[in-house]
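Engineer: Here is a sequence with its predicted model. Questions after.
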Amino acid sequence: MCSHLVFKRAIYYSFFSPPQCHCQYLLRFPLSTKTQPKELPFIADYLISSFGFSLNRALKASADSHLTTIKSPAQPEAMVKFLTDTGLSHSQIKSVVSLQPALLGYNADEILRSKVREMMEKGIPGEVLVQLFRYNPVVLQLQDTLARLLFWRDFVENKDKVLLKVISRNPFLISLHIENHILPRLNLLKEYGLSNNRHMVACLVTNYGLTNKHMVWVIGHCNLDHLRQILDLVEELGIRRGSKKFLSGLIAIANLSICKIKSNVEFFKNTYGWSQEEVCAAFRKYPLVLRLSEEHVRSTMNFLMSKVGIEARNIALRPLLLGCSIEKLIPRYNVLNTLKSKGLKKRCRLQLACLASEKRFREKYVMPFEKQVPGLSEAYEADVAAFGGKVPVSRNRP
């Protein structure tokens, strides 16, 4: 019975019942509906005290079938000891348990020790195993973990340091089934001349997140029919199959729909008068041009055409400019324009200036001219701040 109904009925009886009935009724229906807190499962308390889990996370983890039967610290501490013996630091073990708390419920003697021993016998270095525990501990639950590791070690030409980078930067790649996911896609790529594993490995270990993410998607997740259509489209857009640029073109547009890619092509044609050849020329030089948002392209093209004075068709020959943000373009253009107006630098290529790192740009275009143009550095920093960029660190000054 709801508490507010109980309260109303109690009030009713207080007026229309004999006094002796009042206490009896109130005792039968207490006003408080709060329940006593349940005792925490042992493993939930252990996760909170030993690994800093929140109450909600600990309770959710404790419901895992591998953890529900744990009633003492013996089992989880045995696993922690095993992880320590494998070579993981305390912080790494904490990271592993945070990612995969169910690992504490596994029998280190019967399952994991035998797997680790077998991997080491096959030449898988301990460092690789540490990274597996740290970045993707769930893979150790798979029956064919060793076969997957051997495949990827062969893929990177038995270079353990490269294998370490592949695992650490793509932690779930090794979870993908080799026969069902990886090989069909790699075989299709070979049909289009992409048989050099080194180029693909370079994409897997690069620090550039977009390239890394899209390479994993291409070889592990992309629908085969879609992948074939994308490969054909890359060729139609002017990049010869088997060339070094072909993989870059594929990665740039692989996760876009065919309709979206064709829509982007038509956008450049209809809005800026680019021909099919000019679109292809831009794509060959800068494949990411076809995944830029219309809003970004409009603002950048407007600045380049109206302020810098570059014709729309000439921008197709320098498409890297479209990849630059307005926050970088405007301050750097202003510096180059100042130097040119004062005759201090006759040839100022905006594209080269915008591709330079912040440090390199200041060293080449700002610092050498601060005496001839007093306040140049301050004006540049003010422009960067005004357009939402990061203000350069002043210690770079001579």
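Structural biologist: Yes, it's here. Numbering: from 1, shown residues only.

Engineer: From now on I want contacts and neighbour counts done on CA atoms only, so please keep to that.
Structural biologist: Fine.

Engineer: Does G242 touch L189 like I think?
Structural biologist: No. Counting by C-alpha atoms under 8 Å, G242 does not reach L189; the two are 9.6 Å apart.

Engineer: And these two? Which one has more around it.
Structural biologist: Just comparing G242 and L189: by other C-alpha atoms under 10 Å the higher neighbour count belongs to L189, 21 against 17.

Engineer: Regarding the nearest residue to Y135 once chain neighbours are set aside, what is its secondary structure?
Structural biologist: Once flanking residues are discounted, Y135 sits nearest to P171: 5.5 Å by C-alpha to C-alpha, 6 or more residues apart in numbering. At P171, secondary structure determined by DSSP: H, G, I helix; E, B strand; the rest coil is coil.

Engineer: Give me the distance between P171 and R113.
Structural biologist: Distance of P171 to R113, given as C-alpha to C-alpha, to the nearest Å: 21 Å.

Engineer: So for those two, which residue has more residues nearby?
Structural biologist: P171 (17 against 14).

Engineer: just checking, the more buried one touches V138?
Structural biologist: No. P171 lies out of contact with V138 (C-alpha under 8 Å); the separation is 10.1 Å.

Engineer: ok, L26 - contacts?
Structural biologist: A10 (C-alpha atoms under 8 Å, 6 or more residues apart in numbering).

Engineer: Give me the distance between it and K8.
Structural biologist: 11 Å.

Engineer: Overlap of the contact sets of the two?
Structural biologist: Going by C-alpha under 8 Å, 6+ apart, no residue sits against L26 while also sitting against K8.

Engineer: So P37: helix, strand or coil?
Structural biologist: With three-state DSSP as the criterion, P37 reads coil.

Engineer: Show the residue spans covered by the helices in the stretch 151-300 of the chain.
Structural biologist: 160-169, 183-191, 197-205, 209-220, 224-236, 244-253, 258-272, 276-285, 294-303 (DSSP state H, counting those that start in this stretch).

Engineer: So which elements touch the first one?
Structural biologist: Contact here means 3 or more C-alpha pairs under 8 Å, 6 or more residues apart in numbering; DSSP states H and E; on that basis helix 160-169 packs against helix 126-135, helix 145-155, helix 197-205.

Engineer: Which residues does it contact?
Structural biologist: Here helix 160-169 has contacts from 125, 127-128, 131-132, 135, 152-153, 156, 173-174, 201, 204-205, using C-alpha under 8 Å, 6+ apart.

Engineer: Assign a three-state SS to Q143, would you?
Structural biologist: Look at Q143: counting by three-state DSSP, its state is coil.

Engineer: burial measure for it, as a count.
Structural biologist: 10.

Engineer: Got another one to weigh against that:
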Amino acid sequence: MIYAYTKSLAVRFRWSCFSDSTIHNKLFALQTHHPLSPSLKSISTSTNQHSFTVNYLINTCGFTPQTAISVSKKINFKTLDKPDSVLNFFKNHGFNQTQISTVIRKHPELLRYDPNKKLLPKFDFFYSTGISCTDLVHIASSCPTILTHSLKNQIIPSYNLLMSFFHSNDKFMAAFKRFPGIVGRDHNAMTFPNIEILRQHVTTRPRSFMLKPDRFNEVMEDVKKMGFNPSKFQFVKAVQALRSMSKSTWKKKMEVYEKWGLSEEETMLAFTRQPGCMRISEEKITAVLNFCVNTMGWQSSVIAHRPTLMTLGLGKRIILRCSVLEVLLSKGLIKKPISLRALLVSTESMFLHKFVTCYEEAPQLLKLYQEKLELSKSHGHDYGSKSGTYQR
């Protein structure tokens, strides 16, 4: 009877996200040391502690059992003093439950920290640079690795080195917001040698520098050979594209374009006009060209002259707007040829003005457009399945 009561008590007792650690410890003792629980007696102390950690992660961080078990393999604790204080620290600094769960899932070792010694000084330092509480919460939840770096040995030295380059706190903050990991790199060994190579090239994309100098210089030379002008911003975009993939991946993407009828010269022309057309996956290349060629009846060579089409969302932009075009054509309200730039590349307001609201049928067209827009948002993939098919 006592064991049944104990089990019932444990089931009914709901831990809050930031409940008192003494109550947690009492419940833990009740679950693992009751003299009338033979099955629990046979479990080792380490197993009890692991189960305790799993239960804690489920009840405080909202993890599924599977996620909690996975995370618990990276951390274990006997008491709740530090975990509770860490969770309370994040809550008091404006993190919501989802953000806290994300941080702990990525870096569960933070639960072993003394927040007053290892977290608060870092937050105070970042605040001193001028970053807002809201921005810091967003950055720390998207890149919690910055919270694991040593303030004295990594973060402050990185900040000082970067300030010697940017000469402006505003520029540092802009770079930090784009790529928070910038404070966790060895800039003397990696970043600054690359900056030296790029001394004549201005860029606001700090991630471009995060590459070993030899590889970075090789990418630079390859981009020059492709005909990009180092004094133009397009040069930087091409560097970013090449550094993001291996040579074998580049070759595979070139082959995909070739399968759809583009010559090597046409593909390279598209790349020089829009380097982003080579940054997308092989899957998306296939999906977009499949729709353009097989559904819309366009020549694949159109990509060489309008490569920006490859970087647009298939479901949320291309298919959606083409469905409006099909209605206009079927009703004889518009005639070919149509400017693909106006149809697909223009802003939302410009598209609606030119292809929707200017017609008497505007209410029906707008309703169709909004319905398909909502439908596209409800789909998990923007450009269809891995086979290259698409959702209408």
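Structural biologist: Thanks, I have it. What you are looking at is a predicted structure, and each value in this text was computed from that prediction instead of being measured.

Engineer: Quantify their similarity with the TM-score.
Structural biologist: In this superposition the chains share a TM-score of 0.61, using TM-score structural alignment, normalised by the length of the second structure; 326 aligned residues with a C-alpha RMSD of 4.8 Å.

Engineer: For burial, what's the neighbour tally of the aligned partner of C348 of the first structure in the second structure?
Structural biologist: By TM-score structural alignment, C348 of the first structure lines up with I338 in the second structure. Per other C-alpha under 10 Å, the neighbour tally for I338 of the second structure reads 10.

Engineer: next one: I310 of the first structure
Structural biologist: With other C-alpha under 10 Å as criterion, I310 of the first structure counts 14.

Engineer: Could you give the number of residues near the residue nearest to it when sequence neighbours are not counted?
Structural biologist: Computed as C-alpha to C-alpha, 6+ apart, the closest residue to I310 of the first structure that is not its neighbour in sequence is L304, at 5.8 Å. For L304 of the first structure, the tally of surrounding residues (other C-alpha under 10 Å) stands at 21.

Engineer: L304 of the first structure contacts A316, correct?
Structural biologist: No. Applying C-alpha under 8 Å as the test, L304 of the first structure and A316 come out as separate, 11.8 Å apart.

Engineer: What are the neighbouring residues in contact with the residue sitting nearest the centre point of the second structure?
Structural biologist: Centrality entry for the second structure: nearest residue to the mean C-alpha point is S142, 7.8 Å, by C-alpha atoms, centre = their mean. The contact partners of S142 of the second structure, by C-alpha under 8 Å, 6+ apart, come to 102-103.

Engineer: at 10 Å what do you get?
Structural biologist: Listed by C-alpha atoms under 10 Å, 6 or more residues apart in numbering, the contact partners of S142 of the second structure are 99, 102-103, 106, 136, 180.

Engineer: Over to F82 of the first structure?
Structural biologist: Counted by C-alpha under 10 Å, 6+ apart, F82 of the first structure has contacts 76, 88, 107-109, 112-113.

Engineer: where's it, which helix or strand?
Structural biologist: helix 74-86 (DSSP states H and E).

Engineer: Now that helix: buried residues?
Structural biologist: 75-76, 78-80, 82-83, 86 (16 or more other C-alpha atoms under 10 Å).

Engineer: got a markdown table for these, with distance to K285 of the first structure too?
Structural biologist: Putting those into a markdown table (distance: C-alpha to C-alpha, whole Å) gives the following:
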| residue | distance to K285 of the first structure |
| --- | --- |
| Q75 | 58 |
| P76 | 55 |
| A78 | 56 |
| M79 | 52 |
| V80 | 52 |
| F82 | 52 |
| L83 | 48 |
| T86 | 47 |
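
Engineer: which one among the residues you listed gets closest to D45 of the first structure?
Structural biologist: Nearest to D45 of the first structure out of the buried residues of helix 74-86 of the first structure is P76 (C-alpha to C-alpha; 12.2 Å).

Engineer: Give me the nearest residue to the closest one, chain neighbours excluded.
Structural biologist: P76 of the first structure's closest residue in space is L104 (C-alpha to C-alpha, 6+ apart), at 4.7 Å.

Engineer: Would you mind measuring from the one you found to K71 of the first structure?
Structural biologist: 12 Å.

Engineer: got it, and V201 of the first structure?
Structural biologist: 45 Å.

Engineer: Please say which of the two ends up with more neighbours.
Structural biologist: Between V201 of the first structure and K71, counted using other C-alpha under 10 Å, the more crowded position is V201 (19 against 12).

Engineer: Pretty sure the more buried one sits against R153.
Structural biologist: No. Checked against C-alpha atoms under 10 Å, the pair V201 of the first structure and R153 is beyond contact range at 11.1 Å.

Engineer: Distance check, the aligned partner of K245 of the first structure in the second structure against Q240 of the second structure.
Structural biologist: Aligning on TM-score structural alignment places K245 of the first structure opposite Q234 in the second structure. Distance, Q234 of the second structure to Q240 of the second structure, using C-alpha to C-alpha: 10 Å.

Engineer: Now list whatever residues contact both of these two.
Structural biologist: P275.

Engineer: does K390 of the first structure belong to a helix or a strand, and which?
Structural biologist: Assigned by DSSP H and E, K390 of the first structure falls within no helix or strand.

Engineer: Name the nearest residue to it, ignoring sequence neighbours.
Structural biologist: V384 (6.4 Å).

Engineer: Tell me how many other residues surround that neighbour.
Structural biologist: 20.

Engineer: which parts of the strand or helix carrying it are buried?
Structural biologist: In this assignment (DSSP H and E), V384 of the first structure forms part of helix 376-386. Neighbour-count burial for helix 376-386 of the first structure flags 376-377, 380-381, 383-384 (criterion: 16+ other C-alpha under 10 Å).

Engineer: What of stretch 158-166 of the second structure?
Structural biologist: By neighbour count, with 16+ other C-alpha under 10 Å as the criterion, the buried positions of stretch 158-166 of the second structure are 158-159, 161-162.

Engineer: before we move on, back to that, ok, residues contacting the next helix or strand after the helix holding F82 of the first structure?
Structural biologist: Next along the chain after helix 74-86 of the first structure, taking DSSP H and E as the criterion, comes helix 90-99. Contacts to helix 90-99 of the first structure, defined as C-alpha under 10 Å, 6+ apart, come from residues 47, 50-53, 57-58, 61, 79-81, 83-84, 87-89, 100-101, 103-104, 130-138.
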